[in-house]
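Chemist: okay, sequence plus prediction incoming.
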Amino acid sequence: MAIVVTFDLENTPAAQELYDTTIDRVTEGRGFASPADLPVPGLLAHIAGPVGDRWRVTDVWESPESFETFAKILGPLLADLGHGDLQPDVSPPHNLVLR
């Protein structure tokens, strides 16, 4: 069962910088243009950007287990960047349509 994972931060230049730095570290500088660029499989969709006064990152993972595998990489990176307390909202989608 797919899950939706959302991180919300106050929309500041530091939030975008945290996102960019995290992506750079997760992909080891290769860039992120496809789910295949991540070091683990299972990402179905990824959106990041400002939403009102928030900086939001929303992922759709094919299963809780696929996100848990990714979280084992992401968690230590966020902690290293001083954001180890950042926790996502995780929920099942009501409806999911992918191309």
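Modeler: Structure's in. What do you need? No experiment lies behind these values; they were computed from the predicted model shown. Numbering: from 1, shown residues only.
Chemist: from now on I want contacts and neighbour counts done on CA atoms only, so please keep to that.
Modeler: Noted.
Chemist: what ranges does this protein have for its helices?
Modeler: Secondary structure of the chain, counting by DSSP state H: helices at 13-26, 64-80.
Chemist: save those helices as CSV, and put in distance to Leu86 and mean neighbour count too.
Modeler: Below are the helices of the chain laid out as CSV (distance: least, CA to CA, whole Å; neighbours: other CA atoms under 10 Å):
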stretch, distance to Leu86, mean neighbour count
helix 13-26, 11, 16
helix 64-80, 8, 15
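Chemist: and the comparison structure, right after this:
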Amino acid sequence: MSVVFVHQGPGLTQESYEEAVRRLTGRSRMESPDDWPVPGLLVHVTGQGEHGFRIVDVWESEEAAGRFFEAVAPILDEVGIKNDVESYPAHTFVR
């Protein structure tokens, strides 16, 4: 079952996100699911909202998301992202 993750909170800014992407991939931006270090990403969206910068990911499973978070956690610590992550099973997912 696909799972939705919403990231936001202190330390998560467009600049810190872009720095994390550079450290993770060596690129300035993510453009394809193939850019991720693990398979399973279905959707990745970022943007500035009323309450700060936000990342929304949809993963094919909790296990896939877990593998990604294991890979990215040290980088998030390095760039100072200490964000809250809300997650929930997707009720409906349409491609």
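Modeler: Alright, I've got the coordinates. Note that the coordinates shown come from a computational prediction; the quantities given were computed from them, not determined experimentally.
Chemist: picking up where we left off before, in TSV, list the helices of the first structure along with distance to Pro88 of the first structure.
Modeler: What follows is the helices of the first structure, written out as TSV (distance: least, CA to CA, whole Å):
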stretch	distance to Pro88 of the first structure
helix 13-26	14
helix 64-80	10
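Chemist: relative to Met1 of the first structure, which of the ones you listed is closest?
Modeler: Comparison of these against Met1 of the first structure by CA to CA identifies helix 64-80 as nearest, at 7.5 Å.
Chemist: now do the closest one: which elements does it pack against?
Modeler: Helices and strands touching helix 64-80 of the first structure, by 3 or more CA pairs under 8 Å, 6 or more residues apart in numbering; DSSP states H and E, are helix 13-26.
Chemist: next, the angle helix 64-80 makes with the helix it packs on.
Modeler: For helix 13-26 of the first structure and helix 64-80, the angle between their directions (axes from the mean of the first three to the mean of the last three CA atoms, to 10 degrees) works out to 120 degrees.
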